[in-house]
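K.L.:
Pasted the sequence and its predicted model underneath.
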Amino acid sequence: MKRITVNSSDEMIKAIESVSSTCDKIWLLFTGSKDATGQSWCPDCVTAHPVIESCLSEYEKAHDGAEKVAFITVEIDRADHKNLNNYYRTNKDIQLKCVPTLMLHGQLNMRLAEDNLTDPDLIDELLTL
C-alpha cells in the first residue's frame, strides 16, 4: 500500500495524479492537522486514528501488501475546515462534511465518517469492497 500524507488540496490532487496510473483503489482519509506534539486539533480524529491504523495494517497483511492500493491522508487545519467554502466541502467529488472521513476516491457513497471510524468491522468492510 502506498501511503501519502498531504496538507493542502493542491498536494492532494498531485498525489492522486501520481498514483492513479498504478493503483486500482485510492483511499482518502480527511483528518484534522497535527500540532508540534503530533496531536490533531480534532478529538474524533485522535480517537479514530489508532483504529484506522490497525485496520490498515490488517488489510496490508491480508492482501500481501496491497501493492495496487494508495492511502492518502489529507490533513486539514482547523480554520480551513471551519470555512464552509473550502475546497473539500465545495468539490462535487468530495463533499466533505466532517472529519475524520474515509472515502474511496471517485465514489461518494463509499465513505465512513466520525464515530463510524472507531468501528473496526465497518472499516474492514469498507476497505474490502
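P.N.:
Yep, it's here.
K.L.:
C-alpha only now, for contacts and for neighbours.
P.N.:
OK.
K.L.:
I'd guessed residue 44 sits against residue 113; true?
P.N.:
No - with contacts counted by Cα atoms under 8 Å, residue 44 stays clear of residue 113, the gap being 9.6 Å.
K.L.:
which residues do those two both contact?
P.N.:
Residues touching both residue 44 and residue 113 (Cα atoms under 8 Å, 6 or more residues apart in numbering): 99, 100.
K.L.:
Just give me the residue right at the centre of this protein.
P.N.:
residue 29 (0.6 Å; Cα atoms, centre = their mean).
K.L.:
Would you confirm that that one belongs to a helix?
P.N.:
No - using DSSP: H, G, I helix; E, B strand; the rest coil, the secondary structure at residue 29 is strand, not a helix.
K.L.:
Please compare the first structure with the one that follows:
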Amino acid sequence: MVTKVDLNGYDEFKRYADALDPKRKKVIFYFSGTKLDNGTSWCPDCVEAEPIVKTFMSQLKKDVIFGYVDVGDRPTWKDMNCPFRTDPRLKLMVIPTIVVWKGVQRLEGSQCTKVDLLQMLFEDDD
C-alpha cells in the first residue's frame, strides 16, 4: 500500500522528484532534519511529529509513495539559501513539513502532529 522512500539531501530529493512519472500514484514528501547518532533529529519539532506521522502512514490503506526527506543538519537548514527553502516547488519555511507533490496541500510545523489534518491530505482520493 504505502511505499516508503528515504531521500538524503536536496540533490537526492531533486533527482527522485524529477524522475517521477506524472501518472504515478500520490506522492507525499515529509521533510525533516538530519538524524543524530541517537537516531532522533536535531529538530525538536521533527522529533515530536515523526512518530505520529510514521504511525499514521503505517496504518494507511492507500496506494501512495511516502518520501522521507532529510534536509540536512541545523546549519544547512538555517542557511536562507538552503535549496529546500529556495526551490520554487517547495519554498519550505519550517520543518517538519509534509507536502502533497504536485498538489497544494501541505502541513507545516505542529500541524504535522495532528492526525485529523493528516487524514485530510488523503480525502477525495480514488
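P.N.:
Alright, I've got the coordinates. Just so it is clear, the structure is predicted and the values come from calculations on it, not from any experiment.
K.L.:
Quick TM-score on the pair, please.
P.N.:
The TM-score (TM-score structural alignment, normalised by the length of structure 2) is 0.87; 122 aligned residues with a Cα RMSD of 1.6 Å.
K.L.:
Would you mind measuring from the residue nearest to the centre of structure 1 to residue 69 of structure 1?
P.N.:
To residue 69 of structure 1, residue 29 of structure 1 is 13 Å away according to Cα to Cα, to the nearest Å.
K.L.:
now the longest helix seen in structure 2: how far from the chain's centre is it?
P.N.:
In structure 2, assigned by DSSP state H, the helix with the most residues is helix 44-59. Computed by Cα atoms, centre = their mean, to the nearest Å, the chain-centroid distance of helix 44-59 of structure 2 equals 11 Å.
K.L.:
how much does that helix stray from structure 1?
P.N.:
Mean deviation of helix 44-59 of structure 2 from its aligned counterpart in structure 1 after superposition (mean Cα distance after the TM-score superposition for structure 1): 0.8 Å.
K.L.:
That helix: which residues count as buried?
P.N.:
Across helix 44-59 of structure 2, burial judged by 16 or more other Cα atoms under 10 Å covers 45, 46, 47, 48, 49, 50, 52, 53, 57.
K.L.:
Would you mind putting those residues into TSV with distance to residue 104 of structure 2 alongside?
P.N.:
Shown next, in TSV, are the buried residues of helix 44-59 of structure 2 (distance: Cα to Cα, whole Å):
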residue	distance to residue 104 of structure 2
45	22
46	21
47	25
48	24
49	21
50	22
52	22
53	19
57	20
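K.L.:
Tell me the one among those nearest to residue 87 of structure 2.
P.N.:
Ranked by distance to residue 87 of structure 2 (Cα to Cα), the buried residues of helix 44-59 of structure 2 are led by residue 46 at 20.8 Å.
K.L.:
Now do the contacts for that closest one.
P.N.:
Residues in contact with residue 46 of structure 2 (Cα under 8 Å, 6+ apart) are 32, 33, 95, 96, 109.
K.L.:
The same query, at a cut-off of 10 Å, please.
P.N.:
30-35, 40, 53, 95-97, 109-110, 112-113 (Cα atoms under 10 Å, 6 or more residues apart in numbering).
K.L.:
Please check those and keep the buried ones.
P.N.:
Buried among the contacts of residue 46 of structure 2 by 16+ other Cα under 10 Å: 30-35, 53, 95-97, 109, 112-113.
K.L.:
Rebuild those as TSV, extending it with distance to residue 80 of structure 2.
P.N.:
Listed next are those as TSV, based on distance: Cα to Cα, whole Å:
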residue	distance to residue 80 of structure 2
30	20
31	16
32	16
33	15
34	17
35	21
53	26
95	14
96	16
97	16
109	18
112	22
113	25
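K.L.:
Alright, I will stop here.
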